[in-house]
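Student: Okay, sequence plus prediction incoming.
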Amino acid sequence: MTKTFLAKKEDLQRDWHVIDATDKVLGRMASRIAMILQGKTKPIYTPHVDTGDFVIVTNAKKIKLTGNKMNDKVYYTHSGYPGGFKEHPIKKWMEKHPDRIVNLAVKRMLPKTKLGSAMLKKLKVYAGPDHSHEAQQPKILEI
């Protein structure tokens, strides 16, 4: 009889990966990043343990959207107060905060639990090509 392997927090070895988002489709890239953050690409994946790696996304301002999403897609927020409903067209967010678009796409693909929040903290998104994580010696990951 074989025992089922369960990963423990103390035994984890986390890697750092760099993804260049230039000309990548947002949804396809975000789903791949979500898999890496959850640890589903590793053989030691355990559902109740955060086994994922760190991911650095550069050039977020150069992502692509398919179809006519650049003109049609809108994000909605509500402050909780009367009249607090706001619309944020993706075209304006691409100009001001392209890192938020990638972050939100990945966030919505992760579990909506405390574990999902911990996984999202391992995602670092930068609008330009530079990042401040050279000391971690990240590996370049092609998607």
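Tutor: Received, thanks. Note that the structure is predicted; figures quoted are calculated from it, not measured.
Student: Please count neighbours and contacts with C-alpha atoms only from this point.
Tutor: Noted.
Student: who are the neighbours in contact with the residue most central in space within the chain?
Tutor: Centroid-nearest residue in the chain: V106, 3.8 Å away (criterion: CA atoms, centre = their mean). By CA atoms under 8 Å, 6 or more residues apart in numbering, V106 lies in contact with A30, S31, I33, A34, L120.
Student: Point me to the helix or strand that includes the third one.
Tutor: So that's I33. Secondary structure from DSSP states H and E places I33 in helix 26-38.
Student: follow-up on the earlier one: mind picking the two most distant members of the contacts of V106?
Tutor: The span of the contacts of V106, defined through CA to CA, is set by S31 and L120 at 12.9 Å.
Student: Please compare those two by neighbour count and tell me which comes out ahead.
Tutor: Shown here are S31 and L120; by other CA atoms under 10 Å, L120 has more neighbours (21 against 17).
Student: pretty sure the more buried one contacts L37?
Tutor: Yes: here L120 reaches L37: they are 7.3 Å apart, a contact under CA atoms under 8 Å.
Student: what about versus this one:
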Amino acid sequence: MVESNNQNREWYLFDAENEVLGRLSTKVANKLRGKDKTAFRDNIDTGDYAVVINADKIRVTGKKDEQKVYHHHTGYLGHLKTVTYSELLESKPEEIIKHAVRGMLPNNKLREQFMGRLKIYSGNKHPHQNVKFKGQE
């Protein structure tokens, strides 16, 4: 049986420039869960680290850049906040990828562990320069 705490985790670098949001998110979610490994178990965390750069250059297909809307509720009565894709891309482009990947992960106790290993940066520079990346996709 695989123990999740005594394994070496790999680091993967994903460049989001001119990538479609959904296709990139599925690749990232599969690496975070460890679905490409032979020791994959859905109840054990066997995933790797994922670093996504150029999040501000991600693209979507069709008219989603004008029509896609993100909602969140503050918890107060009548405080449903709505923001469009293009507004969110200008202000916080990391949140777009984070929201897409989070929706592709299972809704259980492991989701926050998976999301903790996801690092998203809007520019080309990131603080993980000394890390040896296994793959660049």
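Tutor: Thanks, I have the structure now. Being a predicted model, the structure only gives us computed values, none of them experimental.
Student: tm score of chain vs chain?
Tutor: For this chain pair, the superposition-based TM-score is 0.96 by TM-score structural alignment, normalised by the length of the second structure; 137 aligned residues with a CA RMSD of 1.0 Å.
Student: corresponding residues in the second structure for the helix holding I33 of the first structure?
Tutor: Residues 21-33 of the second structure are matched to helix 26-38 of the first structure when aligned by TM-score structural alignment.
Student: List the buried residues for the matching stretch?
Tutor: L21, G22, L24, S25, T26, V28, A29, N30, K31, L32, R33 (16 or more other CA atoms under 10 Å).
Student: quick one: contacts for the fourth one?
Tutor: Right, S25 of the second structure. By CA under 8 Å, 6+ apart, the residues touching S25 of the second structure are I97, A100, V101, M104.
Student: and the residues you listed as JSON lines, adding distance to I44 of the second structure?
Tutor: Below are the contacts of S25 of the second structure laid out as JSON lines (distance: CA to CA, whole Å):
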{"residue": "I97", "distance to I44 of the second structure": "24"}
{"residue": "A100", "distance to I44 of the second structure": "22"}
{"residue": "V101", "distance to I44 of the second structure": "19"}
{"residue": "M104", "distance to I44 of the second structure": "17"}
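Student: among those residues, which are in strands?
Tutor: Using DSSP state E, no member of these sits in strands.
Student: Just the buried ones from the residues you listed?
Tutor: For the contacts of S25 of the second structure, a neighbour count by 16+ other CA under 10 Å gives the buried set as I97, A100, V101.
Student: how about CSV for these, with distance to S86 of the second structure added?
Tutor: What follows is those, written out as CSV (distance: CA to CA, whole Å):
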residue, distance to S86 of the second structure
I97, 13
A100, 15
V101, 18
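Student: with those in mind, which one is nearest to D42 of the second structure?
Tutor: D42 of the second structure has its nearest neighbour among these in V101, at 16.9 Å by CA to CA.
Student: ok, now how distant is the equivalent of the closest one over in the first structure from K64 of the first structure?
Tutor: V101 of the second structure maps onto V106 in the first structure, with residues paired by TM-score structural alignment. Here V106 of the first structure is placed at a distance of 15 Å from K64 of the first structure (CA to CA, to the nearest Å).
Student: residues touching the counterpart of L123 of the first structure in the second structure, list them.
Tutor: Aligning on TM-score structural alignment places L123 of the first structure opposite L118 in the second structure. Residues near L118 of the second structure by CA under 8 Å, 6+ apart: L32, Y49, A50, V51, V52.
Student: which residues in the second structure form helices?
Tutor: Ranges of helices within the second structure are 21-33, 64-67, 85-91, 93-104, 111-116, based on DSSP state H.
Student: is it possible to export those helices to a markdown table including distance to N6 of the second structure?
Tutor: Formatted as a markdown table, those follow (distance: least, CA to CA, whole Å):
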| stretch | distance to N6 of the second structure |
| --- | --- |
| helix 21-33 | 16 |
| helix 64-67 | 42 |
| helix 85-91 | 38 |
| helix 93-104 | 25 |
| helix 111-116 | 15 |
